[in-house]
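Student: got a predicted model here, sequence first, then my questions.
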Amino acid sequence: MLKVVVTAGGTSESIDGVRRITNCSTGTLSSMIAERFVDYGLRTGKDLKLYYIHTDNCKMPSIKHGMEMLKFINATSTYEVKDTVEKLLTEEKIDLFVHCMAVSDFSMHCYLSMEELAGHIMEMNLQSQPTSKEDIIKHFQDLVPQEQKKISSKDDICMFMKRTPKIINMIKKISPETFLIGFKLLSGGSFEDLLASARIQILENDSDFVLANDTKNIGNGKHEAVLIDRHGDILGSFETKDHIAAGLVKMLVKKGVI
């Protein structure tokens, strides 16, 4: 059986009991990629199982036949995605992992009102020993997170965010034999910047393919992207989401991955 994972949507991180921070990823491209895999399974008679790890309110695959090939797994926050990916890679032999999800780089740690922030700074300034930059950083890193209740709207606040785990960096470490496709998104960079960023991702995460794109080339039915292999060579270029989804599956067949 060919086991495939496709991640979809943008993670959402809780700020307080009613507010969350997220990104603009809709999961549309992921849903189209999943649809193409199911179509490939139906056309070839391939015994295929596709795990669709998705966030709340993201686009879901729309298919009439082959639903038995799909298993939907909801994971909304970065840490939920992390736990889901670790469990899946540990318990199943995953052949191919398409990591299209836009994972938050930061999650909420704690917050201070501006008055509280000023009080902390004044307290440090009143200490008998000089306060170093490292002391200040550690002081605020060590703040205890508040209970997840609604933040009052009466005060301006300063939010402290902490870095989240890099999901893509875990995949090959847990399952070295899994073929990994990463996605790299820039905003307003040059084509050379895009290729360089994709090649760095390959080196850092041991990706086999990277789909590189830029927000300036996405919109109004257009989605320009290039597919790069682990050697940094361009395998193909695309103009729309459907073109990407179809071209990705076609290239995986051509390379003998599926």
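Tutor: Received it, and whenever you're ready, just let me know what you need.
Student: from now on I want contacts and neighbour counts done on CA atoms only, so please keep to that.
Tutor: Will do.
Student: for P176, give its distance to L195.
Tutor: Applying C-alpha to C-alpha, to the nearest Å, the value for P176 to L195 is 24 Å.
Student: so for these two, which sits in the more crowded spot?
Tutor: Legend: neighbour count by other C-alpha atoms under 10 Å for P176 and L195, higher for L195 (22 against 11).
Student: quick one: secondary structure of the closest residue in space to that one that isn't next to it in sequence?
Tutor: Closest residue to L195 apart from its sequence neighbours, by C-alpha to C-alpha, 6 or more residues apart in numbering: A212 at 7.2 Å. Of the three states, A212 takes strand under DSSP: H, G, I helix; E, B strand; the rest coil.
Student: A212 contacts A198, correct?
Tutor: Yes - if you go by C-alpha atoms under 8 Å, A212 and A198 touch, sitting 6.2 Å apart.
Student: what sits in contact with each of the two?
Tutor: 183-184, 228 (C-alpha atoms under 8 Å, 6 or more residues apart in numbering).
Student: out of those residues, which is most surrounded?
Tutor: Neighbour counts for these, by other C-alpha under 10 Å, peak at I228, which reaches 24 neighbours.
Student: that residue belongs to a strand?
Tutor: Yes - according to three-state DSSP, I228 belongs to a strand.
Student: that older thread, next, count neighbours for the residue nearest to L195.
Tutor: 23.
Student: now do the strands in this protein.
Tutor: Listed in chain order, the strands of the chain (DSSP state E) span 2-8, 13-14, 20-21, 48-54, 70-74, 96-99, 106-113, 157-163, 179-186, 209-219, 222-229, 234-238.
Student: for comparison:
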Amino acid sequence: MTIDISSINGQELEGKKILLCVTGSVSSMESPRIARELIKHGADVIPVLSHSASKLIGPELLHWATGNETITSLTGKMEHVKLANGDLDSVDLILVAPCTSNAIGKLAQGISDDTISTICTVALGSNVTILIAPGMHEPMFENPILQNNISLLKKNGVRFVSPIFEHNKAKMASFDDIFKEILNELFVQDLSGKNILITAGPTIEKIDPIRIITNKSSGKTGLYLANEAKRRGANVTLIYGEGTETPPISIRTLRVSSFQELFDVTTSELSNNNYDFYFASAAPSDFRIVRPFDDKISSRSKSSLNLELESYPKIINSIKQISPSTKLIAFKALYGNDSDSVSHAISEIFDDSNADFIIVNDVSRNDAGFSSDYNELTMFTRDDSFNFAYASKKKLSKSIIDQILKILN
């Protein structure tokens, strides 16, 4: 698999294996780009090239594009069974892009006389999702026999991405349309149409132009939540502080540095948009420096330095005031997990912010929390609590959204 571009645009397809079947349409010239775009969203793409398509683009090009050997014929390795049997080593989805009228006809009539038709035949019998992106001239696409074949395939569970009709051609759908359909097939779209605002990462407070006060937050949890919400169909906006992770290009991201910037951007977003959920997973500074220095402090001229700090207000306390209908998911980092301290902190947050959910983690642990890829969490409502066992932050992000939607529904 191509490593250097993997997930640079998002993590929606991480862990998913997609078989990209390319048939002999002139649109096959777009197939290497489609493969690369899927990889940029985390997918492992395995290319399959028909004999006709190999006259237009070569197997080495697809090998380069995906990092995987291009399948051009079936061998004793039983590629058609291994890749499309619906078992653990099977692909998650077969994308035929572009797909010719001939290939659609073969699949509809159960003909298995080449690599792609044989693989798809096995997939149909194994309940592996097949997504077809037709590409041909418009009169060919409008042929009633082809339309009957498409209807027959749809009745048997095959999915189609509608072509783009332009200049007497039924051009293969855009990558954005194909990508959207892939997400629809691979993930439950239970956040479709929902607007979600997520904050992530730490903020900084300047002591002087080069020295700062901050915390150890990486922003990973917020980014994983953003990716999970995105793959489930949500419209996601991420407000990202000075975290160590790179936010995905596919998610609208607003960068901030200071507490004041985080507060101002949050207020603006909630005032000017209708957000269904607000995930307050950022780690903003609790204190501001009363009198920061305009120039760099000389360490040679000062043997000691006293800084006066003043507490900031809690941003989460203003969320419901600005947008009462927005569901507020507050996050609380505690040092230690003494039950009395947890209970007191939770009660205080519910009373002050009117949060709908509060998620707590213990940042005193070396194996979890700040800067780690793992965590252990407890979610509180006013009436109940739910423990999330030690797991990767990616897995926890899914569990958090699953539990919230379960409670709300």
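Tutor: Happy to help now that I have it. From a predicted model like this one, the values you see are computed outputs, not experimental measurements.
Student: quick one on the thing from earlier: in TSV: the strands of the first structure, plus distance to P61 of the first structure.
Tutor: Converted to TSV, the strands of the first structure look like this (distance: least, C-alpha to C-alpha, whole Å):
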stretch	distance to P61 of the first structure
strand 2-8	10
strand 13-14	24
strand 20-21	25
strand 48-54	9
strand 70-74	9
strand 96-99	15
strand 106-113	28
strand 157-163	31
strand 179-186	19
strand 209-219	20
strand 222-229	19
strand 234-238	21
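Student: ok, which of these comes nearest L42 of the first structure?
Tutor: Closest to L42 of the first structure of the strands of the first structure, according to C-alpha to C-alpha: strand 48-54, at 8.9 Å.
Student: what packs against the closest one?
Tutor: In terms of contacts (3 or more C-alpha pairs under 8 Å, 6 or more residues apart in numbering; DSSP states H and E), strand 48-54 of the first structure is packed against strand 2-8, helix 28-44, strand 70-74.
Student: most packed of those?
Tutor: Neighbour counts (mean count of other C-alpha atoms under 10 Å) averaged over each of these peak at strand 2-8, with a mean of 22.
Student: so for M32 of the first structure, which of the strands of the first structure sits nearest?
Tutor: strand 2-8 (10.3 Å).
Student: quick check: angle from the closest one to helix 28-44?
Tutor: Inter-element angle recorded for strand 2-8 of the first structure and helix 28-44: 160 degrees (by axes from the mean of the first three to the mean of the last three C-alpha atoms, to 10 degrees).
Student: what's the angle from strand 2-8 of the first structure to strand 70-74?
Tutor: 40 degrees.
Student: the second structure: matching residues for strand 2-8 of the first structure?
Tutor: Taken onto the second structure by TM-score structural alignment, strand 2-8 of the first structure occupies residues 194-200 there.
Student: what does the matching stretch contact?
Tutor: Contact with stretch 194-200 of the second structure is made by 219-223, 225-226, 229, 233-241, 243, 274-283, as judged by C-alpha under 8 Å, 6+ apart.
Student: how near is the aligned residue in the second structure for L89 of the first structure to S258 of the second structure?
Tutor: Correspondence of L89 of the first structure to the second structure, assessed by TM-score structural alignment: L270. Distance, L270 of the second structure to S258 of the second structure, by C-alpha to C-alpha: 18 Å.
Student: mind putting the helices and strands packed on strand 48-54 of the first structure into a markdown table with distance to K216 of the first structure?
Tutor: Below are those laid out as a markdown table (distance: least, C-alpha to C-alpha, whole Å):
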| stretch | distance to K216 of the first structure |
| --- | --- |
| strand 2-8 | 21 |
| helix 28-44 | 16 |
| strand 70-74 | 30 |
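Student: what about C110 of the first structure, neighbour count?
Tutor: Residues near C110 of the first structure, counting by other C-alpha under 10 Å, number 20.
Student: about what we covered before: out of the contacts of stretch 194-200 of the second structure, which end up buried?
Tutor: Among the contacts of stretch 194-200 of the second structure, those classed as buried by 16 or more other C-alpha atoms under 10 Å are 219-223, 225-226, 229, 233-241, 243, 275-283.
Student: related to what we said a few turns ago, the match of L89 of the first structure: neighbour count?
Tutor: With other C-alpha under 10 Å as criterion, L270 of the second structure counts 17.
Student: is it true that it touches P324?
Tutor: No - taking contacts as C-alpha under 8 Å, L270 of the second structure lies outside contact range of P324: 10.0 Å.
Student: hang on, the earlier thing: counterpart of the residue nearest to L195 of the first structure in the second structure?
Tutor: Using TM-score structural alignment, the equivalent of A212 of the first structure in the second structure is V360.
Student: contacting residues for the residue nearest to L195 of the first structure?
Tutor: Residues in contact with A212 of the first structure, defined by C-alpha under 8 Å, 6+ apart, are 183-185, 194-195, 198, 225-228.
Student: dump these into CSV; add distance to K3 of the first structure as well.
Tutor: Shown next, in CSV, are the contacts of A212 of the first structure (distance: C-alpha to C-alpha, whole Å):
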residue, distance to K3 of the first structure
F183, 20
K184, 23
L185, 26
L194, 30
L195, 29
A198, 25
A225, 25
V226, 25
L227, 22
I228, 23
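Student: so what corresponds to V38 of the first structure in the second structure?
Tutor: Per TM-score structural alignment, V38 of the first structure is aligned with K230.
Student: and the closest residue to its match other than its chain neighbours, how far from E37 of the second structure?
Tutor: Spatial nearest neighbour of K230 of the second structure, excluding adjacent residues (C-alpha to C-alpha, 6+ apart): V236 at 6.2 Å. According to C-alpha to C-alpha, V236 of the second structure and E37 of the second structure sit 20 Å apart.
Student: alignment lookup: G189 of the first structure to the second structure.
Tutor: Per TM-score structural alignment, G189 of the first structure is aligned with N337.
Student: surely that match is in contact with D362?
Tutor: Yes - counting by C-alpha under 8 Å, N337 of the second structure touches D362, with 6.2 Å between them.
Student: who's more crowded, these two?
Tutor: Each of N337 of the second structure and D362 has its neighbours counted (other C-alpha under 10 Å); D362 has more, 21 against 14.
Student: quick one: that one and A333 touch, right?
Tutor: Yes - under the criterion of C-alpha under 8 Å, D362 of the second structure makes contact with A333 at 6.0 Å.
Student: what residue of the first structure takes the place of P47 of the second structure?
Tutor: In the first structure, P47 of the second structure lands on no residue (TM-score structural alignment).
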